[in-house]
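Chemist: structure for the following, please:
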Amino acid sequence: MKPAATSAPFAGPFALGTLSAPGEAPFPALVRPDGHALDLRTALDAPTLTIRELLERWRERLPRLHALAADATGEWQPLDGLCVHAPVEPRQIFQSGANYRQHVIDLEVAHRSPDDPRTVEEARAEIAEIMDRRAAEDLPYVFIGLPSAITGPYDDVVLPSWAQQPDWELELAAVIGRPAYQVSVEEALEYVAGYTISNDLTDRATVFRRDMRAIGTDWLRSKNAPGFTPLGPWIVPARSIADPDDLRVTLKLNGETMQDESTKDMIFGIARIVSYASQTARLLPGDLVLTGSPAGNGMHWGRLLRDGDVMDGTITALGAQRTRCIAEETQ
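Modeler: Prediction:
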């Protein structure tokens, strides 16, 4: 685990995180923007508390969290020197694919048939119309990820030796705060406790099974290696985010901007994705709903992840994460 930065920029009076002092067990923390943290086990007199357990009583606990954040006399400690873990351990991860308009258009244009008679401009315009119809008439594309792929926001990411085309996908993640089953689009955001940052790493070479093309995508193989989902650093309460459908998603690779897009470009907004997932599955407190990645992935740039690469990911009002890629050692 890497130590936290000395500051913690995010919107609102507080955020939630999971921290630890060197050599000690992780603890659930209330974090202030000035770079100080409060151990919620002590503050709430709950010795075994975790962030997920806190979310299970989210509406009941929220007023108390606001009061704690405003109390300067609490046992606040500086983030400097503490280690930052993934903010929550979800039971389920719901991931959205092909959900950014420009990203899908770029992919469709790049994979046109060589004998396609359309110009690039004509192809983009036609595909844009299809995306508009999809937003109005179709359903989100959602699949399941594994919690074992989650790692902390500052941890190194090991690139498996079998991953030939590892790629980045920075995404906004909604964190569920109430059990949600068959909820409407209109009420879906009432079930979201807050938001955090996720980087949904993908090995492009294993997205499709070469031996079973008719089966389609293989998300188990391509997305769920250990550490392939850096998460955090913080969960920022939903009420601190004025408009989650208008946040800037930016990823830099070794200091160079690769992704830089607003969540306004999403084909399906957060409410539609949460509602759609809940029509089949029961979403539980602490679960993650990833909302898809904007244009600017490595396949677009012709530059995929390799040993020593450093990814800096930021989303407006949610803080920042930094992860370094390490090639898996082979024997």
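Chemist: from now on I want contacts and neighbour counts done on CA atoms only, so please keep to that.
Modeler: OK.
Chemist: enumerate every residue touching the nearest residue to G269 once chain neighbours are set aside.
Modeler: Closest residue to G269 apart from its sequence neighbours, by C-alpha to C-alpha, 6 or more residues apart in numbering: D245 at 6.5 Å. When contacts are counted by C-alpha atoms under 8 Å, 6 or more residues apart in numbering, D245 touches S262, T263, K264, M266, G269, I270.
Chemist: what strand or helix carries V142?
Modeler: Using DSSP states H and E, V142 maps to strand 141-145.
Chemist: for that strand, packing partners?
Modeler: strand 93-97, helix 219-223 (3 or more C-alpha pairs under 8 Å, 6 or more residues apart in numbering; DSSP states H and E).
Chemist: mean neighbour count and distance to E56 for the ones you listed - can I get that in a markdown table?
Modeler: Putting these into a markdown table (neighbours: other C-alpha atoms under 10 Å; distance: least, C-alpha to C-alpha, whole Å) gives the following:
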| stretch | mean neighbour count | distance to E56 |
| --- | --- | --- |
| strand 93-97 | 19 | 16 |
| helix 219-223 | 18 | 28 |
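Chemist: one more, please, to line up against the first structure:
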Amino acid sequence: MESFVSPRGPFALGAFAAADGREFAGLVVDGRVRDLTGTGLPRTTRELLADWDAVLPRLAGLAAAGDGAWTGLDGLRVLPPVEPRQIFQSGANYRTHVIDLAVAHRSPDDPRSPEEIRSETAALMDRRAAEDLPYVFIGLPSSITGPYDDVVVPDWCAKPDWELELAAVIGRPAHRVSEAEALDHVAAYTIANDVTAREAVFRRDMPEIGTDWLRSKNAPTFTPLGPFLVPSAFVGDPGDLHVRLTVNGTAYQDESTKDMIFGVARLVSYISQSARLLPGDLVLTGSPAGNGMHWGRLLADGDVMEGSITGLGVQRNRIVR
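Modeler: Prediction:
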């Protein structure tokens, strides 16, 4: 087991595998896990989220009592903390990230200076936040892997890149909810790394269609998730968290969620106008500045990514080709 960093709050929720392979939902307190099997609570984290209003006080009671069988994290494999039915991913949702991309992808014959492009793009982002709609696409649950598992890069992928993101986890179903109501439907938060094959994002053979999110983002293991689900009540303001990702100890993403163009409530409300969000579903809120394309440094065999977000713990994943 990798070294453990406690999440914020008196407890968190996770999914685990024992040495004999048995999988279970567990309550996490100070680096120890209480197996919830036999407590009368639902069996999986997704089932727990589906009855969150009733489950949360019972989890609080178990955490406070401290009795029952507890196991150290070192004796367990930490699994993805939930198996969602749907993953909704927000694109181009951080101002600085979009500005950096505009400079990096400017045409060679563009007469504007980098400073002019930055200024014009910043003004565009301000208008977008005030007048526009979020950009959201769909991810596949089969891309999810555990917070300490290897990320396996397929042989066709030449430009693997990192994208550490805050993920909102749905509790109450949400359909056509207002922005004011939206956060009432978020049960917890966790960390996601939306690994991307950069060369596959745009279909050069079909430019009129545009992006290919299936191929670029959904290979197995391309979405490390976790380590745990931290109840939203313990997280505080999701618009004021620190997102940090290192590769082999060097920090590349080091940003605040304050830089989001559309906050969690806006994203959840927007998605719910078209789709029905279900318990356990994930809303990935976009990647802040500092991706590999910006630095000219993409992922290579043996690299180790370590990602953290305020109060949510740390995930650590090795790249394997």
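Chemist: so what number do they get for TM-score?
Modeler: The TM-score (TM-score structural alignment, normalised by the length of structure 2) is 0.98; 321 aligned residues with a C-alpha RMSD of 1.0 Å.
Chemist: just to revisit the earlier point, where does whatever helix or strand comes next after the strand holding V142 of structure 1 end up in structure 2?
Modeler: Later in the chain than strand 141-145 of structure 1, the nearest helix or strand by DSSP H and E is strand 150-151. Across structure 2, the stretch matching strand 150-151 of structure 1 (TM-score structural alignment) is residues 144-145.
Chemist: which residues touch the alignment partner in structure 1 of W295 of structure 2?
Modeler: Matched by TM-score structural alignment, W295 of structure 2 corresponds to W301 in structure 1. Contacts here follow C-alpha under 8 Å, 6+ apart; on that basis W301 of structure 1 touches M258.
Chemist: before we move on, the earlier item: trace the residue nearest to G269 of structure 1 over to structure 2, please.
Modeler: Using TM-score structural alignment, D245 of structure 1 lines up with G239 in structure 2.
Chemist: go on, A163 of structure 1?
Modeler: That one, A163 of structure 1, aligns with C157 by TM-score structural alignment.
Chemist: A strand includes that match, no?
Modeler: No. Under DSSP: H, G, I helix; E, B strand; the rest coil, C157 of structure 2 falls outside any strand and is assigned coil.
Chemist: count of neighbours near the residue nearest to it when sequence neighbours are not counted?
Modeler: Closest residue to C157 of structure 2 apart from its sequence neighbours, by C-alpha to C-alpha, 6+ apart: A197 at 5.9 Å. As a burial measure, A197 of structure 2 scores 24 neighbours (other C-alpha atoms under 10 Å).
Chemist: can you tell me how far A197 of structure 2 sits from I87 of structure 2?
Modeler: From A197 of structure 2 across to I87 of structure 2, the span is 18 Å (C-alpha to C-alpha, to the nearest Å).
Chemist: can you list the buried residues in stretch 28-45 of structure 2?
Modeler: Judged by neighbour count (16 or more other C-alpha atoms under 10 Å), stretch 28-45 of structure 2 contains these buried residues: 28-36, 41-45.
Chemist: same check on stretch 104-120 of structure 1?
Modeler: For stretch 104-120 of structure 1, the neighbour count (16+ other C-alpha under 10 Å) marks V104, I105, D106, V109 as buried.
Chemist: give the aligned range of it in structure 2.
Modeler: The aligned range for stretch 104-120 of structure 1 is 98-114, by TM-score structural alignment.
Chemist: end-to-end on that stretch?
Modeler: 13 Å.
Chemist: for structure 2, which residue occupies the most central location?
Modeler: A192 (2.5 Å; C-alpha atoms, centre = their mean).
Chemist: that residue maps to what in structure 1?
Modeler: So A192 of structure 2 corresponds to S198, using TM-score structural alignment.
Chemist: wait, a strand at its match?
Modeler: Yes. Under three-state DSSP, S198 of structure 1 sits within a strand.
Chemist: neighbours of the closest residue to it other than its chain neighbours, how many?
Modeler: Spatial nearest neighbour of S198 of structure 1, excluding adjacent residues (C-alpha to C-alpha, 6+ apart): L231 at 4.7 Å. Counted with other C-alpha under 10 Å, residues neighbouring L231 of structure 1 total 28.
Chemist: now the helices for the stretch 201-331 of structure 1?
Modeler: 219-223, 270-278, 298-301 (DSSP state H, counting those that start in this stretch).
Chemist: what range in structure 2 does the longest one sit on?
Modeler: The counterpart of helix 270-278 of structure 1 in structure 2, counting by TM-score structural alignment, spans residues 264-272.
Chemist: for the matching stretch, give me the average deviation versus structure 1.
Modeler: Following superposition, stretch 264-272 of structure 2 is found to deviate from structure 1 by 0.5 Å on average (mean C-alpha distance after the TM-score superposition for structure 1).
Chemist: show residues contacting that stretch.
Modeler: With contacts defined as C-alpha under 8 Å, 6+ apart, stretch 264-272 of structure 2 is touched by 88, 90, 133-134, 136, 168, 174-183, 238-239, 277, 283, 285.
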